[in-house]
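In: Sequence and predicted structure below; questions after.
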Amino acid sequence: MQKLIITLVFIFLINLTLQAQATLKGTITTESGEPLPGATVMVDSKGITTNENGNYAIADINPGTHTVKTTYIGFETQTKELTVENGETATLDFQLISSSEELQAVEITGRREKSYKNEVSFAATKTATPIKDIPQAVSYVTKEVMADQQAYRVNDIVKNISGVNQFSYYDDFSFRGFRSGETYINGLRVLGLFGPQPLLANIERVEVLKGPASAMFGNSAPGGIMNRVTKKPLYESRNAINFTVGSFNTLRTTADFTGPMNDKGTLLYRLNLAYENSDSFRDLQDFKSYVVAPSISFLPTEKTRINFDLVITNFDSKLDRGQPIFGATAGTDLNSTPISFAIAQTSDFQVTDVAYATLSLNHKFTDDFSFNASYMRYMYEEDLQEHRTSNQFAIDGNGQPIPTLMGMQVITRQQQWVADNLSTYFLYEAQTGPASHKIVAGFDYNEQRQPVGNAQSFARGYRLQGGGVSNSPADFPNFLRDDNGNPVPNVPHFNLEDPSYNVARISDYVFDESPRDPTKYYNYGFYVQDQIKWNDFQFLVGGRQEFYVDVTNFNQADEETTTQNKFLPRLGVVYSATDNVNVYGTYTQSFQPQGLASQTDPNAGGPFDPVTAYMVEGGAKGEFFNKNLAANLAIYYIENNNILVNANDPGNPDLLTQRGQEVAKGFELDINGRISPNLTLTANYAYNVAEITESDNPEEIGRTKENAPLNQGGFFGKYHFNSGALNGMGLTFGSTFSSARNTFEPTLRLPEYTIFDAGASYKVDRFNISFLVNNVFDKTHWVGGYSYVRLYPGAPRNYLLSVGYSF
């Protein structure tokens, strides 16, 4: 009996205890309402991490008052007091505030948001600064926009950035009417190579810092710089694979894997893979390329953080030099040849291999004092054979151009470039009375070199009667003639009316060998910058002393060094007009020495003075719809001096000339983010007057610059159904427009265009199926162009079908 009583009492106590325990559940989100998977929630000694939807549930909590704490690296820790009663199921939600500005000064870990809106830029100020607080226009495209537009290259996404348009098919753009310069990856300058364009599979976002940026980056183009930010590891596991098929025999696949490698989350990884095999609407053009991009972040303590990126890419195709049309004497009809028309031969090729590795370090000595460093080694190799236009039409027996016969040349080239880029700086945060300071002092070094063994050869011009070839008008009487009395070309002319494609017999051509002497170019600079916050004002004051060094005949007996230097100031102010809107103003300068190739080429006509520019800009930046939507307005004036352009000399296609001055002025608007939980949007508009204001050629003065539209813009939106019969469905719709643009030919102008894109998607469980039609109404248009012999048409109507799985 005694044992029975004890057993019953024990069962009663257990039951009472179970009934007395409570359950706590809730959701952890960011400021913008995005769920935070992997966040830690602690109640006393009990802890749990949130699932992929940011939800958590903790059972067996004793009744009473408890302190609930939630943490997530990169966000401020939050604690709340909660009282629970017997058997209660309590709900407690948290909205965490990003602390990325204090966490890291270089991008060691990845961006967690899944939005068209981006919060922070590192490149614009060398520190993690909210874009709203940067006194200069910064436009961007996030990976979410890229995914919804099924974009694979930068040319596919520049339509989302105000004031930016294609100049050609290469890695070559116009920023506010000024041609782009070198490429930047993670804020580090790499080689300015005109293509081919790398795939976007490992890119987190593309951002453009508008206007002169020399105070941050040294020599840079006056219209702005484009910075490509690679994907970094995340603290939570995210894995995705995607397959795409479409028009032009397109086949693509990508994979993205990321997450922690140990239980403590101090070692993170990311692996991006991509492969493409596709044709083009352009004759003889195809794309075979792949990317392998692993990344590792090591965070041993809260004070030391290290990231290593490796990117390996390969491209195997032909170099597309654009569409030729009939010459000026036959009129300026852009439709005289089809947009698919390309000049090349079947056996042409371009094979490039690019590999670059980046090592980044962020170490905090104290909460207010840190050291930051990034180093990149970038290597580029190219093997090229191409038939291309000689930039002029064939001539008849009287020396007059034949508008339907294209003069040709053949280039074979093997080259290698190596670039080293080092960025180091100290960051100190201080308080002086009511003002806070974020002081940056640093040193940058960038080096680019061509080692021994680079060479190229040219076959061009006309055969001479006594042997050999020439392209000089002075030799016209001695040109060898055919049965019709016309000069005999070294490389057969290309008949625009009756094109012929063959396996070229390279041995039939007379080549001029052109070995390239080893060269080296480097620049380095010291800079100081202070971001001052005082009441509702923020001031940005900085200066950079930059040195530029060109070395010709590097490591040879006749090595020669040329050095230039320049001090570059930067001033900016931001005023918080309301809680949601900041207004700003800025003044910046740029300095850009002419490239070594143009300075040393005996046919170019140099040497040439450096390019100098300055900009005055003002505007407003705001956040709306509960800070889910960002809108940025910029008004600017840029003056640029000493610009190099082709002289269009028929006797010397390599001859360059230098303009006196160009001016660009206008305004831009960018909108990115979410209007409602169902509707996301990116939109932009630019009004830009870019004119030649000084020139040795009086006819150029007042003329609009090449590939610089007066009006351009567009939008792209996605509406997602999350309830009802259409639950899981998504609809996308977008439009892009551009006004007419000039080329380098005064009589040739590219027409205005407006194109539309539309698509639909369906997400069920972890699967997502997307279908997109680009250029729905099959509008014939041109995205850029040089002259009658080199135009760049946009793609006709085409579709992409994508199937993805996330796990």
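Out: Done, it's in. Numbering: from 1, shown residues only.
In: Please make it C-alpha for all contacts and neighbour counts, starting now.
Out: Fine.
In: Quick check: buried residues in whatever helix or strand residue 404 lives in?
Out: Assessed by DSSP states H and E, residue 404 sits inside strand 401-432. Buried positions in strand 401-432, judged by neighbour count with 16 or more other CA atoms under 10 Å: 401-429.
In: dropping in the other structure now:
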Amino acid sequence: MHNPSRLTPLSKALMLSQMFRSRPSMAAMGLALCMPVAGQAQETVADDSNTTGTVNLAPTAIDSHYLGTSTDGTGSYTTGAVSIGKGAPQSLRETPQSVSVVTRQVMDDNNLTSLSDVLEDTPGITFQYRNFGGHVYTSRGFSLLAESFLVDGIGGQGYQITGWMQPDMAIYDRVEVLRGASGLLVGAGQPGGAVNLVRKRPTAENKFSITTRAGSWDQYRVDLDGSGKLNDSGTLRGRMVAAYDDSGSYLDGRDSRTPLLYGIVEADLSDDTTLTMSLRRQEQVINGYSIYGLPRYSNGQSLGLSRSTNLAQKWNRHESDMTEVFTEVAHRFNEDWTSRTSLTYSQGGFDQNIAYARGAVNPVTLAGSNFQGTLFRKDEVDSVGLNSQLEGNFNAFGLEHQVTLGADWSKQDANTHQATVTRRTAVNVFDVNENAFAKPARPAWQNDIDTTEERAGLY
């Protein structure tokens, strides 16, 4: 049998509510709700023999933790501040646009391993593939072009992001997506918005993780992430991230391999100055690569082909690579004023050889589609971006003001080589032969295009 003296306040409340169940009046309900508090107070002051009608409550402490900007390792689905654009990080409430933040926890929960995965999961953003390995992202009806993409708030690297290879998300802490005109925060660009990829940084505590994944169509992936201090005092910290993705595809004869290596080091040169340096190397090889979709009957009707149909030859191939070096010096003058200077240099490109098929199919003869030729293309891009800013607070006219002064500059040099070998070979779209003909030798480059884009600004 239960001992009433050992009942908890909650148990007493439940007993009282049972007693008053026959007459569920508002007064009875109010008494039942109040009793746990009274019972708890009586237990707290049970040793006080003087009943004066007052209750002495024990001291109460309320602890609050402000969310920082970093989301890695926090398990958070939001961030305390965003760093997209110029100036100091500011809260979402203080950012004069609609902003979504895809944190590290969201990427891990939803298995978002590429930028296209992230943006497809972001409200208001649409994504579609484009020929030659490019990608088109759209926000509020406008395409997000190269200048709309930032890395740690620095522009000049967007061509690699939109041009040929999806950035691997293993090295990023979060992705900040701003929808709407971004000129105030980013500078000249498209009115659709801007995307800022924020790198992972070293941590003061030692940690290491291994993540493995497996999925449909023979998709396998492993991620390694290690971080911690490199000396006893903790003034030197480092982080290393490695990933390898080996994936098949729903398309026949198509598969890809994507290795990634990323290292970053932070050194406290003094109590107020920190030097950061990082290196990223990412490669990708896609076999069975194609640039066109499937044909239709000449009368416009669908061929009813399986979605796995791939009009490519076995030797169709797309190879891409990217090497990126990042350096940053941050200095704190006092509690109110800080400066940050960042430099990013990247070099990359892609190499393609693609047999492509086109042509409507005659509904009677089932002929009409042909491999029309082989395209050879090689792109190379060198990019550099520099940003330097001073930010701080000061009091004037009885108010505290925040000011940011800075300058940025970026330059991209791109070179495109292209050649085509014309050779018409009939293709049976209902039973594609991936070895219909051998890969031809690449002729001399027929097109050689050089482009340079340079941007500079003060803010």
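Out: Looks like it arrived, so ask away. The structure presented is a predicted model; accordingly, all values stated were derived computationally and were not measured.
In: Work out the gap between the strand holding residue 404 of structure 1 and the centre of the chain.
Out: Centre-to-centre, strand 401-432 of structure 1 and its host chain are 14 Å apart (CA atoms, centre = their mean, to the nearest Å).
In: That strand packs against which elements?
Out: Identification of packing neighbours for strand 401-432 of structure 1 by 3 or more CA pairs under 8 Å, 6 or more residues apart in numbering; DSSP states H and E yields strand 188-189, strand 369-395, strand 435-450, strand 455-459, strand 494-495.
In: For the aligned partner of residue 146 of structure 1 in structure 2, give me its contacts.
Out: Using TM-score structural alignment as the criterion, residue 146 of structure 1 maps onto residue 107 of structure 2. Listed by CA atoms under 8 Å, 6 or more residues apart in numbering, the contact set of residue 107 of structure 2 reads 113, 118.
In: so how far is residue 298 of structure 2 from residue 107 of structure 2?
Out: 44 Å (CA to CA, to the nearest Å).
In: Now stretch 271-288 of structure 1: buried residues?
Out: For stretch 271-288 of structure 1, by 16+ other CA under 10 Å, it's 271-279, 281-288.
In: Need the residues that contact the strand or helix carrying residue 266 of structure 2.
Out: In the assignment (DSSP H and E), residue 266 of structure 2 maps to strand 255-268. Strand 255-268 of structure 2 is contacted from outside by 168, 171, 201-202, 235-249, 274-288, using CA under 8 Å, 6+ apart.
In: For ChimeraX, write a command that selects the buried ones of those residues.
Out: In ChimeraX, this line selects whichever of the contacts of strand 255-268 of structure 2 come out buried by 16+ other CA under 10 Å:
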select :168,171,201,202,235,236,237,238,239,240,241,242,243,244,245,246,247,248,274,275,276,277,278,279,280,281,282,283,284,285,286,287,288
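In: In helices only, show me the contacts of strand 255-268 of structure 2.
Out: When helices are assigned by DSSP state H, not one member of the contacts of strand 255-268 of structure 2 lies inside them.
In: The aligned residue in structure 1 for residue 253 of structure 2 in helix, strand or coil?
Out: When structure 1 is aligned by TM-score structural alignment, residue 253 of structure 2 is paired with residue 284. For residue 284 of structure 1, the secondary-structure state derived from DSSP: H, G, I helix; E, B strand; the rest coil is coil.
In: give the contact list for residue 284 of structure 1.
Out: Per CA under 8 Å, 6+ apart, neighbours of residue 284 of structure 1: 318, 342, 344-346.
In: Ok, residue 520 of structure 1 next?
Out: Taking CA under 8 Å, 6+ apart, one finds 447-450, 550-552, 554 in contact with residue 520 of structure 1.
In: If you map these onto structure 2, which are still there?
Out: Mapping those onto structure 2 (both residues aligned by TM-score structural alignment, their matches' CA atoms under 8 Å) leaves 447-450 still in contact.
In: And the residue opposite residue 239 of structure 2 in structure 1 once aligned, how far from residue 312 of structure 1?
Out: By TM-score structural alignment, residue 239 of structure 2 lines up with residue 270 in structure 1. Distance, residue 270 of structure 1 to residue 312 of structure 1, by CA to CA: 14 Å.
In: just residue 423 of structure 1 next, same as before
Out: Applying CA to CA to residue 423 of structure 1 and residue 312 of structure 1 gives a distance of 22 Å.
In: just to revisit the earlier point, please name the nearest non-neighbouring residue to the match of residue 239 of structure 2.
Out: residue 258 (4.2 Å; CA to CA, 6 or more residues apart in numbering).
In: Aligned to that neighbour, what sits in structure 2?
Out: That one, residue 258 of structure 1, aligns with residue 227 by TM-score structural alignment.
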